[in-house]
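*Asks:* predicted model, plus sequence, below.
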Amino acid sequence: MSMDPKKKTVLQAVSLVVFMGAMAWASVPLYDWFCRVTGYGGATGVAEAGSDTVLDQTITIRFDASLERGMPWEFKPLEREVELKIGETGLAFYEAYNPTDRPIAGSASYNVAPYDAGSFFTKIDCFCFEEQVLQPGERVEMPVTFYVDPAIVEDRDAKFVNHITLSYTFYEIDLPDNASQAALNTN
């Protein structure tokens, strides 16, 4: 008992469309997981505390800031770069300003370049871990605490890295319910 060739072709085409749709749906979380595990794409590590080892070798960390199209904030690093010893805990500040007459919530995505260094750049604390809400006219300094893992000097590719660039892009998100209510109460 064989299937009609037309029905078989239709079934195969529908199966292919369903499979491709499922792969597209799963690709973002799978890619995110892959980047966090391997450090590919500049994904960073996260730690509770600084490194136990500090080397005599130094590395320069550069800071970059951008805004998604349409995000009305102003956003910049307060320092363009800092030089520190590998394993030493660093602290940098970014400044955000809301020049509008309404509260705006934002979330920051980040990247580390070169990609080989991503898994060795470790954040201890970062404004990017949480949503940020700025009231009209509010200006804030937002810290990021980090270190470069000393294991970088033993990595086949990353050991030649002399500069790491930490980039953030802020994009607008919906105001949290409590921020929307607080904004209503101030008007």
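*Replies:* Perfect, I can see it now.

*Asks:* when you work out contacts or count neighbours from here on, use the C-alpha atoms and nothing else.
*Replies:* Fine.

*Asks:* quick check: longest helix of this protein.
*Replies:* Longest helix in the chain, counting residues (DSSP state H): helix 5-38.

*Asks:* so which other helices or strands are in contact with the very next helix or strand once past that helix?
*Replies:* Beyond helix 5-38 on the C-terminal side, the first helix or strand identified by DSSP states H and E is strand 45-46. With contacts defined as 3 or more Cα pairs under 8 Å, 6 or more residues apart in numbering; DSSP states H and E, the packing partners of strand 45-46 are strand 121-126.

*Asks:* got a list of contacts for the strand it packs on?
*Replies:* Contact with strand 121-126 is made by 44-50, 112, 142-149, as judged by Cα atoms under 8 Å, 6 or more residues apart in numbering.

*Asks:* just checking, next helix/strand downstream of that strand?
*Replies:* For strand 121-126, the following helix or strand on the C-terminal side (DSSP H and E) is strand 132-134.

*Asks:* list the buried ones in that next one?
*Replies:* Buried residues in strand 132-134, counted by 16 or more other Cα atoms under 10 Å: 132-134.

*Asks:* including distance to residue 84, could those residues go into CSV?
*Replies:* As requested, the buried residues of strand 132-134 are exported to CSV (distance: Cα to Cα, whole Å):
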residue, distance to residue 84
132, 28
133, 31
134, 31
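
*Asks:* need the residue closest to the centroid of the protein.
*Replies:* When Cα atoms, centre = their mean is applied to the chain, the residue found nearest the centroid is residue 110 (2.6 Å).

*Asks:* what's near enough to touch that one?
*Replies:* Taking Cα under 8 Å, 6+ apart, one finds 43, 128, 166-169 in contact with residue 110.

*Asks:* one more structure, for comparison:
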Amino acid sequence: MAHIDTQDNASRNNKRIAIWLVLIVALMVGMAYAAVPIYQIFCQVTGYGGTTQRAEDNAIAVIDREMTVRFAAQVASDLPVRIVPAATQVDKVGKKVTVTYEATNLTDQPVKTVASFNVTPASMGAYFNKIECFCFTEQTLAPNETVQMPVLYYLDPELDLNDELDTIREVTLFYAFHAS
């Protein structure tokens, strides 16, 4: 009889261990799927990695400090689109600025694209605020169509309070275009 109890206990312990292992694996898979959106939220909140901020309106003030903002773009090799970045801007920090990227569909078929973005130097991401941007939504270009894609942004005047940014006079807003 003791031999049967020992087997029952061992069987129960094995089942418990198996259940825990399945739960741990399920938790790890769930965390793997959640990692990307959690990381994106973290980057958007902190500006980490040059992630820009999304703003509803203009900064509270315009200060005397000027900043050069350069614009760049890269198109995925499988996307038949030509992108012309906006011209370089030199404006006072806090001023609301609108620039335009130009996109041309190089095919006889509609093309859907999305753009991911970042700012360099990365430390400026927390201070680069976009009010309006084509990157917030998927863009559909009709066959051979050329469109103007606006970006409305401002640099947060609070960047002037960060001593680590005193020497920075130039920022680059970079977009990577890919098929959606």
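*Replies:* Nice, I can see it. Computed from a prediction, not measured in an experiment: that's the story for all the values here.

*Asks:* TM-score for these two?
*Replies:* The TM-score (TM-score structural alignment, normalised by the length of the second structure) is 0.85; 172 aligned residues with a Cα RMSD of 2.0 Å.

*Asks:* helix or strand: which one has residue 169 of the first structure?
*Replies:* Per DSSP H and E: strand 163-173 holds residue 169 of the first structure.

*Asks:* need the contact partners of whatever helix or strand comes next after that strand.
*Replies:* Sequence-wise, the next helix or strand downstream of strand 163-173 of the first structure (DSSP H and E) is helix 177-186. With contacts defined as Cα under 8 Å, 6+ apart, helix 177-186 of the first structure is touched by 103, 133, 135.

*Asks:* and for stretch 60-76 of the first structure?
*Replies:* Residues from elsewhere that reach stretch 60-76 of the first structure, judged by Cα under 8 Å, 6+ apart: 77, 79-84, 94-100, 162-172.

*Asks:* if we use 7 Å, what do you get?
*Replies:* Contacts to stretch 60-76 of the first structure, defined as Cα atoms under 7 Å, 6 or more residues apart in numbering, come from residues 77, 80-84, 94-99, 162-172.

*Asks:* which of those residues are buried?
*Replies:* The neighbour count (16+ other Cα under 10 Å) marks 77, 81, 84, 94, 96-99, 163-172 as buried among these.

*Asks:* neighbour-wise, which of the contacts of strand 121-126 of the first structure leads?
*Replies:* Counting neighbours by other Cα atoms under 10 Å, residue 148 leads these with 29 neighbours.

*Asks:* so stretch 85-102 of the first structure corresponds to what in the second structure?
*Replies:* Taken onto the second structure by TM-score structural alignment, stretch 85-102 of the first structure occupies residues 92-109 there.

*Asks:* same question, stretch 49-57 of the first structure
*Replies:* Mapped onto the second structure using TM-score structural alignment, stretch 49-57 of the first structure spans residues 57-65.

*Asks:* hmm, who's touching the matching stretch?
*Replies:* Outside stretch 57-65 of the second structure, the residues that touch it by Cα under 7 Å, 6+ apart are 92-96, 131, 154, 156-157.

*Asks:* distance to residue 12 of the second structure and secondary structure added to these, as CSV?
*Replies:* As requested, those are arranged in CSV below (distance: Cα to Cα, whole Å; DSSP: H, G, I helix; E, B strand; the rest coil):
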residue, distance to residue 12 of the second structure, secondary structure
92, 71, strand
93, 67, coil
94, 66, coil
95, 68, coil
96, 67, coil
131, 59, strand
154, 63, strand
156, 61, coil
157, 64, helix
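
*Asks:* farthest pair in those?
*Replies:* Pairwise distances across those peak at 16.9 Å for 92 and 131 (criterion: Cα to Cα).

*Asks:* excluding chain neighbours, what is closest to residue 112 of the second structure?
*Replies:* residue 140 (4.4 Å; Cα to Cα, 6 or more residues apart in numbering).

*Asks:* which residue lines up with that neighbour in the first structure?
*Replies:* In the first structure, residue 140 of the second structure lands on residue 133 (TM-score structural alignment).

*Asks:* surely that match is in contact with residue 104?
*Replies:* Yes - Residue 133 of the first structure is in contact with residue 104 according to Cα atoms under 7 Å; the separation is 5.7 Å.

*Asks:* still on that earlier bit, what angle do the strand holding residue 169 of the first structure and strand 121-126 make?
*Replies:* When axes from the mean of the first three to the mean of the last three Cα atoms, to 10 degrees is applied, the directions of strand 163-173 of the first structure and strand 121-126 differ by 40 degrees.

*Asks:* tell me how many other residues crowd the closest residue to residue 56 of the second structure other than its chain neighbours.
*Replies:* In space, and not counting its chain neighbours, residue 56 of the second structure is closest to residue 131: 5.6 Å by Cα to Cα, 6+ apart. Applying other Cα under 10 Å, we find 18 residues neighbouring residue 131 of the second structure.

*Asks:* tell me the residue in the first structure aligned with residue 131 of the second structure.
*Replies:* Residue pairing (TM-score structural alignment): residue 131 of the second structure is matched to residue 124 of the first structure.
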